[in-house]
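> whatever this is, show me its structure:
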Amino acid sequence: MEIQLYQKNKHRILYDADHHAQITEHWFNTDWWQENQAIINEPDGGRGQAFFIKPDKGTELVLRHYRRGGLIARISQDHYLYTGLEQSRPWQEFRLTCQLAEMGLPVPRPVAAHLYRTGIGYQADLLTERLPGARPFSHYLENPDPHLWQATGQTLARFHRAGLNHSDLNANNILVNDSGSVWLIDFDRCQLEKKPDSHQQEWQKSNIERLKRSILKLTGLSVPPANWFSLVNSYEALLKDG
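Coordinates of the predicted model:
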């Protein structure tokens, strides 16, 4: 990757020049993409909504606007306190995703991070490549095939062995493509911990418990589906091998 910085007025963009030679502020304006008839979908609402975009050249992209959740969203839905570019959420997520990609982990290719200054705060967006044919793991929770669950557990173990502490590991942040390959997305507020040993760390246990709660919520079950144990067993086996 050749990382470049673009600056214009209140806009700051960190982007991969190997992906596109120049990315400007227009790339983060959904009205601009709409005028160019390049938006593939309309988001269905909610926090973390994303647009799928098809530029004239190259692969399809995912444009995600940073939005707050919880009680603080009542005060400000998409403004964050500015304390410097490197401390901003899009910069940190972009750089972390680049690191994970360089480790050979299955993540979407990061394309650009955008920050727009608003007084003492900022608004932000992130562009990544869209994974062809990928659907959230949440679509497969009633799938009786244990192999997909095992592959998901093995993928999570790979990330945990690399030290990734995912702040929001849920069934919608795990993607499965047509070939059954498993990917992880959405690394906002995530971080790399010190490389773990063969004993499961508390943050790893917390990630897996968060995923279990997500599955219970989505399925409406009081106990995890039977294949949950296929996921956990394959996860623990690969984690210990590390």
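> going forward, measure contacts and count neighbours with C-alpha atoms only.
OK.
> can you give me the helices in this protein?
30-35, 89-102, 146-162, 202-219, 228-241 (DSSP state H).
> another one to check against the first:
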Amino acid sequence: MSKIHTMIHGAYAFGCRRRLNATSLDLLIDLFESPSTDKTAVLEGRVPPRFAVLPEAGPVVVKAYKRGGLISLINKDRYFKIGRLRSQREFDFLMTAEKAGVRVPVPVAYACTRSPFYKVWLITKQIKDHRSFPGLCRRNPEKAMTFMPEISRNINSLIKNRIHHVDLHPGNILLDGNNTIFIIDFDKAYGYSKSKTQLARAYQNRWARAVHKYKLPERLLALELGP
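Below you'll find the predicted structure:
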């Protein structure tokens, strides 16, 4: 894995694929500290992303992490510092998936507040002119089906490299302006120790549950997965 540069800037710590200058760090911190009132659409995650342009990386997406479940009623976005940061884990899995030939957002940096109970962020390169795959499925099912072989190829690369993206469903597929597919949201990913056949079945089952739950076209079940 490429060397990651650790940087301290004020009350924040960063892990960067490429060193960022003070202006870029200040810009990111301004985004971290500004409130968000936007909402995301169904199948598009819990927290809306922010966008910025950094001299070193160009247009980027800033993802904040929020807690789910009952604990979110008393603690929406803080974590206790044990082991790797949540954003660092996702950053590392994006690097691993990228190396395995999977189309993912290019990881730029991860960040956290410097305190035992910390907040975390992930910065990736923006996918230009992106649109959601579920949106395409509803507007134009025939065209959506043409992307299934490429989606299957990328998932098979994850299986080959024993990467379990626990929440891989149509909502975690984006298309760019050139109709290239990208798999996003590796927050809960982990290295899979059981058989690749079992991993393929887990991917198929998670995908199928989302297709049925959100009433997407049944033809989307046609993933071609194998060990």
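> returning to that earlier point: okay if I get the helices of structure 1 as CSV plus distance to Leu71 of structure 1 and mean neighbour count?
As requested, the helices of structure 1 are exported to CSV (distance: least, C-alpha to C-alpha, whole Å; neighbours: other C-alpha atoms under 10 Å):
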stretch, distance to Leu71 of structure 1, mean neighbour count
helix 30-35, 27, 13
helix 89-102, 19, 20
helix 146-162, 30, 22
helix 202-219, 20, 16
helix 228-241, 32, 17
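> which among those is found nearest to Lys57 of structure 1?
Nearest to Lys57 of structure 1, of all the helices of structure 1, is helix 30-35, at 13.5 Å by C-alpha to C-alpha.
> possible to save the helices of structure 1 as CSV with distance to Gly69 of structure 1?
Converted to CSV, those look like this (distance: least, C-alpha to C-alpha, whole Å):
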stretch, distance to Gly69 of structure 1
helix 30-35, 21
helix 89-102, 14
helix 146-162, 25
helix 202-219, 16
helix 228-241, 28
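> not counting sequence-adjacent ones, nearest residue to the most centrally placed residue in structure 2?
Closest to where the C-alpha atoms of structure 2 average out (C-alpha atoms, centre = their mean) is Asp185, at 2.2 Å. Closest residue to Asp185 of structure 2 apart from its sequence neighbours, by C-alpha to C-alpha, 6 or more residues apart in numbering: Asn172 at 6.4 Å.
> the one you found reaches Ile181, doesn't it?
No - here Asn172 of structure 2 does not reach Ile181: they are 10.1 Å apart, not a contact under C-alpha atoms under 8 Å.
> so which of those two has more stuff around it?
For Asn172 of structure 2 versus Ile181, neighbours defined as other C-alpha atoms under 10 Å are more numerous around Ile181 (24 against 18).
> contact partners for the aligned partner of the more buried one in structure 1?
Mapped onto structure 1 by TM-score structural alignment, Ile181 of structure 2 lines up with Val182. Contact analysis of Val182 of structure 1 by C-alpha atoms under 8 Å, 6 or more residues apart in numbering lists Pro106, Ala151, Thr152, Thr155, Ile174, Leu175, Val176.
> could you check how many residues crowd around Asp78 of structure 1?
Using other C-alpha under 10 Å, Asp78 of structure 1 has 17 neighbouring residues.
> swap in Gly58 of structure 2?
10.
> ok, Arg89 of structure 1 to Tyr82 of structure 1 distance?
10 Å (C-alpha to C-alpha, to the nearest Å).
> once you drop chain neighbours, what's closest to Pro224 of structure 1?
The spatially closest residue to Pro224 of structure 1, leaving aside those adjacent along the chain, is Leu216, at 6.1 Å (C-alpha to C-alpha, 6+ apart).
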